[in-house]
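Kindly return the folded structure for what I paste below:
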Amino acid sequence: MPVELKLPPSDDWVPTLDDTPYQRLGGEEAVRALAHAFYDAMDAEEPALAKLHELDAQGRVNAGTRERFGLFLMGWLGGPQHYSERHGHPRLRMRHGHLPVDLAMRDAWLRSMQRAMDTRGVTGGLRRFLDERFAQVADFLRNTEG
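Below you'll find the predicted structure:
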């Protein structure tokens, strides 16, 4: 008699206009918390990357940077377009063009985001989708060999 293989249910989630990553993460407060967790991870584990940002008196990435990134993430994840309303089009390559973004910096950025998503409990199909999208954007911003 053949053995029936029991596989876990598939979570091949793909975003739609009615089911966005922004919604899946839990909305505005959850996305802001992800942005803060990202910079907390960067401050703790990626000091060379953190030093490329404006720092506060305690040597941590400052509140303004955290706020702008949170606003950007909201829109990028399919939520309100507060970043564009306040700061215009993100123009990511232009805004990062003055920084040397090589493989090491790309990877440090991705590790910080992965730690943030771990901290926030992002899993399953949403995690796979975000891991892929964040990797694409981080690679797109590379402007230096190595």
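
From here on, just use CA atoms for contacts and neighbour counts.
OK.

what about the helices in this structure?
21-25, 28-45, 47-50, 63-76, 82-87, 92-96, 103-120, 124-140 (DSSP state H).

With distance to Pro15 and mean neighbour count added, can I get those in a markdown table?
Shown next, in a markdown table, are the helices of the chain (distance: least, CA to CA, whole Å; neighbours: other CA atoms under 10 Å):
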| stretch | distance to Pro15 | mean neighbour count |
| --- | --- | --- |
| helix 21-25 | 6 | 19 |
| helix 28-45 | 16 | 20 |
| helix 47-50 | 30 | 17 |
| helix 63-76 | 12 | 19 |
| helix 82-87 | 20 | 13 |
| helix 92-96 | 22 | 12 |
| helix 103-120 | 18 | 19 |
| helix 124-140 | 8 | 15 |
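
To compare with the earlier structure, here is another sequence to fold:
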Amino acid sequence: MNPLPIPVADARPASGHFESIGGEPAVTRIVDAFYRQMDARPEARVIRAMHGPDLAPVKAVLVRYLCEWLGGPKHYSAERGHPRLRMRHAAFPIGAAERDAWLDCMRAALDETRTDAALRDMLMQAFFRIADWMRNNGS
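Sure thing, here's the model as predicted:
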């Protein structure tokens, strides 16, 4: 698949995926599965430690972000402004291992929630571009 023709910081799937994925209820299931994966996978231990013990607030933010990113309601931007993902994550050392652990958890979450294979693959390509751009540590 060709790279998206938009800046990596704003890389998002074409509009319409929000509805095709199942709207906010499906996004919420994906986020819940993502954090279950993060808790369960030894290779995700470092990225899990970047979060507090109570995941409820960060889950809510990720749901809002992904809903908007997928073409749904713009609640994230209304509440938090521009995503500025790199700035918001600058305090956390993110190298290739952290990127890969994040991507592994997201792929497993999409598999667990039975996201359509073609849509999953397209999302994972976009997630890779964003996650790779977030790296701020040479490792």
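
Of the helices of the first structure, which is nearest Asp56 of the first structure?
Between Asp56 of the first structure and the helices of the first structure, the tightest spacing by CA to CA is seen for helix 63-76, at 7.7 Å.

picking that back up, the helices of the first structure into CSV, with extra columns for distance to Gly146 of the first structure?
CSV is the format used below for the helices of the first structure (distance: least, CA to CA, whole Å):
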stretch, distance to Gly146 of the first structure
helix 21-25, 32
helix 28-45, 21
helix 47-50, 16
helix 63-76, 26
helix 82-87, 31
helix 92-96, 17
helix 103-120, 6
helix 124-140, 12
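
what residue lies at the spatial centre of the first structure?
Central residue of the first structure (CA atoms, centre = their mean): Met113, 5.1 Å from the mean position.

got the contact list for the closest residue to Glu46 of the first structure other than its chain neighbours?
The shortest distance from Glu46 of the first structure to any non-neighbouring residue, by CA to CA, 6 or more residues apart in numbering, is to Ala108 (6.3 Å). Neighbouring residues of Ala108 of the first structure by CA atoms under 8 Å, 6 or more residues apart in numbering: 42, 46, 49.

Verify the stated contact: Cys67 of the second structure with Ala60.
No. Between Cys67 of the second structure and Ala60 there is no contact under CA atoms under 8 Å: 10.6 Å.

Mind telling me what Leu71 of the first structure corresponds to in the second structure?
The alignment partner of Leu71 of the first structure in the second structure, by TM-score structural alignment, is Arg64.

is it true that that match touches Glu79?
No. Taking contacts as CA under 8 Å, Arg64 of the second structure lies outside contact range of Glu79: 9.3 Å.

re earlier: distance of the residue nearest to Glu46 of the first structure from Arg86 of the first structure?
Per CA to CA, to the nearest Å, Ala108 of the first structure is found 28 Å from Arg86 of the first structure.

And Phe129 of the first structure, by the same measure?
27 Å.

which bit of the first structure covers stretch 125-136 of the second structure?
Counting by TM-score structural alignment, stretch 125-136 of the second structure corresponds to residues 132-143.
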